[in-house]
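I would like to see how this sequence folds:
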Amino acid sequence: MFGFLKKKSPKPEDVAPAVAEPTAEVGVPAPAVIDPAAAAAAAPAVEVAQPAAEAVAEVVPAEGEAAAVAETVVAPAPRLSWGERLKAGLARTRQQIGGGLANLFGLRKIDEDLLEELESTLLMADCGVDATQYLIDDLRMRWKRDRLETADQLQKALADGLHGIIAPLEQALELGSHQPFIIMIAGVNGSGKTTSIGKLAKYFQAQGKSVLLAAGDTFRAAAREQLMTWGERNNVTVVAQEGGDAAAVIFDAINAARARRIDVVLADTAGRLPTQLHLMEEIAKVRRVIAKADPSGPHEVLLVLDANIGQNALAQVKAFDKAIGVTGLVVTKLDGTAKGGVLAAIARQCPKPLRFIGVGEGIDDLQPFKAREFVDALFEPGAGAVKAGADARR
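So this is what the prediction gives:
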């Protein structure tokens, strides 16, 4: 367990020299990063929350209690692999309204009635009209061309068709092109944006990268504190301000990361509904200011989507892409919905690289998207048993 996160002013050698920020864009005074000479005279507006050293306390049982303690110790349940967690997380999509794919493919005869039921099931899974029609037409063609006879053969054909649709979304995020590599992260409130930032920090650290977090969501109450908690859990630095302008916070964070030779900057931004055009413009301003702090940035613009919203995800992708130029997607909460087919809808109507998907609350339950892995988990017949076993161990 990490110790409490201590907030202290950055050391003079840890911060970049003062950089004049175009106040026409930011709309606030010069950025909070200050030069070493001024550090002694006044405290900077930016808090750089340094990771605290972990405190270790030794607990010695009283005399005569050692045996009792030894008897009550229970070995922790083995951690499920990512593949097992993915299968368990997609169980609701697999067993969706209308009997689910498992019951549907229990029918042994292939006919137009089966195809119609399958069409309704795909629509309920939020595959969307376009992707559903494509899949049904493809199945009908394969049925006649390959002379499919059993429902199992039809299920395999459906899996192949779905893989063909979503495979182009599988594009790994490469970080080696810049230092720091600036990732701007956007999304509506409740999408899991800030939580995803914490999980991404853990993932990048596992890849051997140093990470800095910028608490640019200065609009939502407690967003700053939530991100600082994730910084404590991951043992990384968080740059934050009490209120203030989001663009200024991120500007300062980029300068601090450059001075410290940090590999990755994860910049949180305020949650915005795509219909709030005046607030979307504030996020667009953040993107412009990032480009002023680093002319090559941002190097990735990730949009976090909640899988529970189904077809509304398409509207969000289009609106945010228009405002800030989305370069990649993160789809969260696939374990809490029966609408995992939205990935097919995105692939057909507004394709963007799907960098990561999330299927749980754990810090490592956000992983790179693999199309074949996703399809195999979706059509895995024994995945329900995996989920039941996972629930039992909890």
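
from here on, contacts and neighbour counts on C-alpha atoms
Fine.

let me see the contact set for A186.
The contact partners of A186, taken as C-alpha atoms under 8 Å, 6 or more residues apart in numbering, are K193, D268, T269, A270, G271, V301, L302, L303, V304.

tell me which residues touch K333, please.
D306, A307, N308, G358, V359, G360.

in which helix or strand would I find N103?
helix 100-104 (DSSP states H and E).

do the same with Q133
helix 128-145.

and that helix, what does it pack onto?
Secondary-structure packing of helix 128-145 (3 or more C-alpha pairs under 8 Å, 6 or more residues apart in numbering; DSSP states H and E): helix 112-124, helix 151-166, helix 342-349.

this one as well, want them side by side:
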Amino acid sequence: MFSIFKKFKDGLTKTFSAIAAKTSGLFGGRKIDAASLDELEEALYTADFGVETTTEILEEIKTAYRKDPELKGQQAAQIGVTVLKRVLAGSEGKLVPAANKPTVIAMIGVNGSGKTTTTAKLAHKFKEDGQTVVMAACDTFRAAAVEQLKSWADRLKIEIVASHTGADSAAVAFDAMQAAKARGHDWLIVDTAGRLHTKANLMEELAKIRRVLQKTDPAAPHHRWLVVDGSLGSNSIEQAKVFHQSFGLTGLVVTKLDGTSRGGAIVGIYRQLKIPIYFIGLGEQPDDLQPFSIENYSKAVFGIEAS
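You can find the predicted model right below:
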């Protein structure tokens, strides 16, 4: 448990450090005052927590401060954790296998979101858990995407179904589904294309992949996850809405949180969409993809140690 929390803490260091820097280390031992509340408000906005969440946190801290003028920064941080836990209640995605193998996860998102890398890391996680998995390289529009997934497959010793650049992505998905079914694999992870600038084409391609998978299993893909670049912050909300309207998302994966000070965006994204968050990316190594934990996330961004 502690080592998992350390991953959250290390991965969200930039977000916590940005808040701490703007508040002159408020979450250390010093007392709250009017100036520090202003600093905290600016820090929470900068970390992309959004208006609603920032307001809730500040109001609760002000209420506590009126009751206890000796309120210290560490106590304010704990109030922040409590508010985040309340706002994020219900946001942890629980991964349930389908009734019939394989359980199919379609990874969706714009180019550059970390979709292909996340596909490989997720496959690695399943393999480490003793489950069998195959990856489908369905981003056939980009040669780099297919080669990248093949490279990950070689490195992690994971089965992959791929074709040449420009191949029919739905045909690749169909072949992968047949292979996974025939071999009794537990999971099939489909890496899809992400060229949002030709939105109509992309949405039709995703719909075609879905239709083809459903020829083998009418319930597939059982999970439809949007991979969101965490460094884009709340700017990714509109992007998510487009995919959700067209494809009916069932979950989110938020990547690249280790490289941004805008880790608060997770809260805004969940508030807006109410789509569960299954995993977050906290680094570049395969095991840096971690199941989302409200507890660990909330404590890490406010610098509260795991109990």
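
picking up where we left off before, and for the helix holding N103 of structure 1, what's in contact with it?
With C-alpha under 8 Å, 6+ apart as the criterion, helix 100-104 of structure 1 contacts T93, R94, Q95, L114, E117, L118, T121, P381.

next: stretch 59-71 of structure 2.
Taking contacts as C-alpha under 8 Å, 6+ apart, the residues outside stretch 59-71 of structure 2 that touch it are K31, I32, A76, I79, G80.

counterpart of the fourth one in structure 1?
Same thing as I79 of structure 2. Aligned against structure 1 by TM-score structural alignment, I79 of structure 2 finds its counterpart in A157.

how about the second one?
With the correspondence set by TM-score structural alignment, I32 of structure 2 lines up against I110 in structure 1.

show the contacting residues for Q214 of structure 2.
Neighbouring residues of Q214 of structure 2 by C-alpha under 8 Å, 6+ apart: A220, P221.

measure the equivalent of it over in structure 1 to L115 of structure 1 for me?
Here Q214 of structure 2 is matched to A291 in structure 1, going by TM-score structural alignment. To L115 of structure 1, A291 of structure 1 is 51 Å away according to C-alpha to C-alpha, to the nearest Å.

also F219 of structure 1?
Distance from F219 of structure 1 to L115 of structure 1, by C-alpha to C-alpha: 48 Å.

related to what we said a few turns ago, of the contacts of stretch 59-71 of structure 2 - the most surrounded one?
The member of those surrounded by the most neighbours (other C-alpha atoms under 10 Å) is A76, with 25 neighbours in all.

how many neighbouring residues does the closest residue to that residue other than its chain neighbours have?
Distance criterion C-alpha to C-alpha, 6 or more residues apart in numbering; nearest residue to A76 of structure 2, sequence neighbours excluded, is I61 at 5.9 Å. Neighbour count for I61 of structure 2, taken as other C-alpha under 10 Å: 22.

counterpart of I61 of structure 2 in structure 1?
In structure 1, I61 of structure 2 lines up with L139, judged by TM-score structural alignment.

now A170 of structure 2
Using TM-score structural alignment, the partner of A170 of structure 2 in structure 1 is A247.

the residue nearest to its match when sequence neighbours are not counted: how many residues sit nearby?
Nearest non-adjacent residue to A247 of structure 1, counting by C-alpha to C-alpha, 6+ apart: V286, 4.7 Å away. Counted with other C-alpha under 10 Å, residues neighbouring V286 of structure 1 total 26.

correct me, but V286 of structure 1 touches A246?
Yes: contact status for V286 of structure 1 versus A246: in contact at 7.0 Å, counting by C-alpha atoms under 8 Å.

ok, now how distant is the nearest residue to A193 of structure 2 once chain neighbours are set aside from S298 of structure 2?
Nearest residue to A193 of structure 2 in three dimensions, chain neighbours excluded: D139, at 4.1 Å (C-alpha to C-alpha, 6+ apart). Going from D139 of structure 2 to S298 of structure 2 by C-alpha to C-alpha gives 34 Å.

ok, the two, which is more surrounded?
Ranked by neighbour count (other C-alpha under 10 Å), D139 of structure 2 and S298 place D139 first, with 29 against 24.

most neighbours, which of the contacts of helix 100-104 of structure 1?
Going by other C-alpha under 10 Å, R94 tops these with 27 neighbours.

cool, thanks, talk later.
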